[in-house]
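Undergrad: give me a model of this one.
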Amino acid sequence: MFTGLSAFPLTPMNEQGVDEGAFTRLVEQLVAAKVDSIGALGSTGSYAYLSRIERSRVTQLAVEAAGNVPVMVSIGSLRTRDVLLLAEDAQKAGVKALLLPPVSYQKLSAEDVFSLYETVTANISVPLCVYDNPGTTHFEFTDELHGRIARLPNVHSIKIPGVPEAPDQARARVDRLRALIPEHVTIGVSGDAFAATGLNAGCEVWYSVIGGLFPKTALAITRAALSGNAEEAARLSESLKPLWALFTQFGGSLRVVATAAELRGFTHSPSLPLPLRAISGSGRQQIAAAIDELELS
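TA: From the prediction side, this is the model:
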């Protein structure tokens, strides 16, 4: 399941709870578009803002709505004890894979992180994806640490945070990591603006934010790149530059995607956990105009 497009949907919510109907509809849309896998409760899914009970319920909803499309869920938490409990809940719900970021409040060392993955991989029975996302965890993986972790049992993919913009540098970056990890472990690119470059450079999977809301748009880029049509993948990504610029302007993809979901009627407003808020005013108008202009679907 660690190839192609892995679409990461929003978890619509307000202070009363998760909007289960809206979440289910988002997952059903991904199934209809024929994404390769679904990444529930990632950063776009606001896992860190939900209780264990809420996360278990969202996992159950995702698995039920996904049907034959494999579901991966994040089990990130501050304590290893809680990570193991979340892994147990997710496996009981029927997920096909787990996504693990090294979440922390105190700064983690490389040995802390290796110990986390060593403990978790010894206590699970489904594949695991290593979630390398320094923008949210504030932990910087080295390629050498990735190499050590990738040799642990049940590790099957690494989600890296983008690649250099220049194609030759992107290829070199992917090749450096590939040389240190087992052959069966795939490399997945995140950071949507870098997806086409990463796929063209040898990444096997795109862990996609926009794929969770506009799967057809993301699938077109993915299919072009993985079929060897690098120029078309790059062209399609270049055409989305106004969207990538909005991600930069508003400090990341989450608020933009939540606002887009509200504008398109996929969710009610508010759709994010306080103190997070969707974008209002002129920014909201910018996002609405971009959705229409780019014909995102």
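Undergrad: contacts, neighbours, all on C-alpha from now
TA: Noted.
Undergrad: dump the residue contacts of Leu98.
TA: For Leu98, the contact set (CA atoms under 8 Å, 6 or more residues apart in numbering) comprises 72-75, 87, 90, 126-129.
Undergrad: so how far is Gly212 from the residue nearest to Pro273 when sequence neighbours are not counted?
TA: Leaving aside its sequence neighbours, Pro273 sits nearest to Asn14 (CA to CA, 6 or more residues apart in numbering; 5.6 Å). To Gly212, Asn14 is 19 Å away according to CA to CA, to the nearest Å.
Undergrad: to compare against the first, here's the next sequence to fold:
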Amino acid sequence: MFHGLSAFPLTPTTEQRIDTAAYTALVTRLAATGVDSIGALGSTGSYAYLTREQRAHAAQIAVEAAGGVPVIVGIGALRTSHVLQLAEDAQKAGASALLLAPMTYQPLTEDEVFGLYEDVTRELSVPLCVYDNPATTHVHFTDELHGRIAQLPNVASIKIPSVPDDPSASELRVDALRALIPDTVTIGISGDWMAARGLTAGCDVWYSVIGGTFPQTALALTRAAQAGHALKATELSEGLEPLWALFRQHGSLRVMSAAASHLGLTEATNLPRPLRALDETARRRVAAALDALQLTF
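TA: Purely as a prediction, here's the structure:
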């Protein structure tokens, strides 16, 4: 479950509800393609904008539509008590694992971050992935903090946001973190344009944004890296540079929102307010990039 490709789909929404039909179809599509796991309610799944009831419903949809493919459900929230409620809901829905980012309004100390994971992990019956995503949470993990958290019960993976550009430096960065964590804890890369570099540097899993909409494309890159074909994986990633450039300019969530609607997988309006779809000019650029890359699956 914490190896290979973990694909993170959108959670298509209207202002009133989750678009159950579209979400079911997205998850079913991933399961049929053979992804190693499905990440429900990650950042691409807009978890932070949904109510507890909506998140419980999304978790249930994902598990049922996944058809036995492991589903990792995001449980991040501002208060520990709310995280525990979300964890209970996800486990009741049949989640195979949970994903926790330390959301906050007030800056958290390292002891507070550790305390969050300590409080949550002691209550779990399924494994947990630690979600290190400073771009959205503004919480910065040190390797030493990762090392402390990785010793807690039920911690099974760490999702890091990036690796250095230089391949040798990437390997050193992954090795340095691996030296501080148990052998039972895997390391995953989440920055999509860094995925080939992270996987060839020794990361075990790609927690993938594009995998949620273009699973075949993401699987080809993942399998190349897993087979030791670093050059092939790099070439596949470089071929996607037009998409990566859009990610860097507009954010991966809005680009994937536009991509999904362009392909007819969701309605044009599929993000919860205050998030808004890209403007028409940017949407045309996304469509042009997808067409040029022949990205449909």
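Undergrad: what about Lys241 of the first structure, distance to Asp192 of the first structure?
TA: From Lys241 of the first structure over to Asp192 of the first structure (counting by CA to CA), the distance is 11 Å.
Undergrad: for the second structure, longest strand please?
TA: Assignment by DSSP state E gives strand 155-160 as the longest strand of the second structure.
Undergrad: average distance between it and the first structure?
TA: With both structures laid over each other, strand 155-160 of the second structure and its partner residues in the first structure are 0.2 Å apart on average (mean CA distance after the TM-score superposition for the first structure).
Undergrad: identify the residues contacting that strand?
TA: 2, 121, 127-133, 146, 149-150, 184-190, 207.
Undergrad: and what of stretch 121-141 of the second structure?
TA: Contacts for stretch 121-141 of the second structure (CA under 8 Å, 6+ apart): 84, 87, 91, 95-104, 107-108, 110, 152-161.
Undergrad: selecting buried members of these in ChimeraX, what would you type?
TA: The buried residues among the contacts of stretch 121-141 of the second structure can be selected in ChimeraX (16 or more other CA atoms under 10 Å) with this line:
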select :84,87,91,95,96,97,98,99,100,101,102,103,152,153,154,155,156,157,158,159,160,161
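Undergrad: show me where the stretch 101-250 of the first structure has helices.
TA: Using DSSP state H, counting those that start in this stretch, the helices of the stretch 101-250 of the first structure run over 110-121, 134-137, 143-150, 167-178, 195-200, 215-226, 230-239, 241-249.
Undergrad: nearest to Leu274 of the first structure, of those?
TA: helix 134-137 (16.9 Å; CA to CA).
Undergrad: just to revisit the earlier point, got a ChimeraX select line for the buried ones in the contacts of strand 155-160 of the second structure?
TA: The ChimeraX command for the buried members of the contacts of strand 155-160 of the second structure (criterion: 16+ other CA under 10 Å) is given here:
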select :2,121,127,128,129,130,131,132,133,146,149,150,185,186,187,188,189,190,207
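Undergrad: among the contacts of strand 155-160 of the second structure, name the ones in strands.
TA: Mapping those onto strands (DSSP E) picks out 128-131, 186-189, 207.
Undergrad: gap between Ala90 of the first structure and Leu213 of the first structure?
TA: 23 Å.
Undergrad: let me fix that: Thr59 of the first structure
TA: 18 Å.
Undergrad: next: Glu231 of the first structure.
TA: On the measure of CA to CA, Glu231 of the first structure and Leu213 of the first structure end up 24 Å apart.
Undergrad: same drill for the two, tell me which one is more crowded.
TA: Leu213 (26 against 13; other CA atoms under 10 Å).
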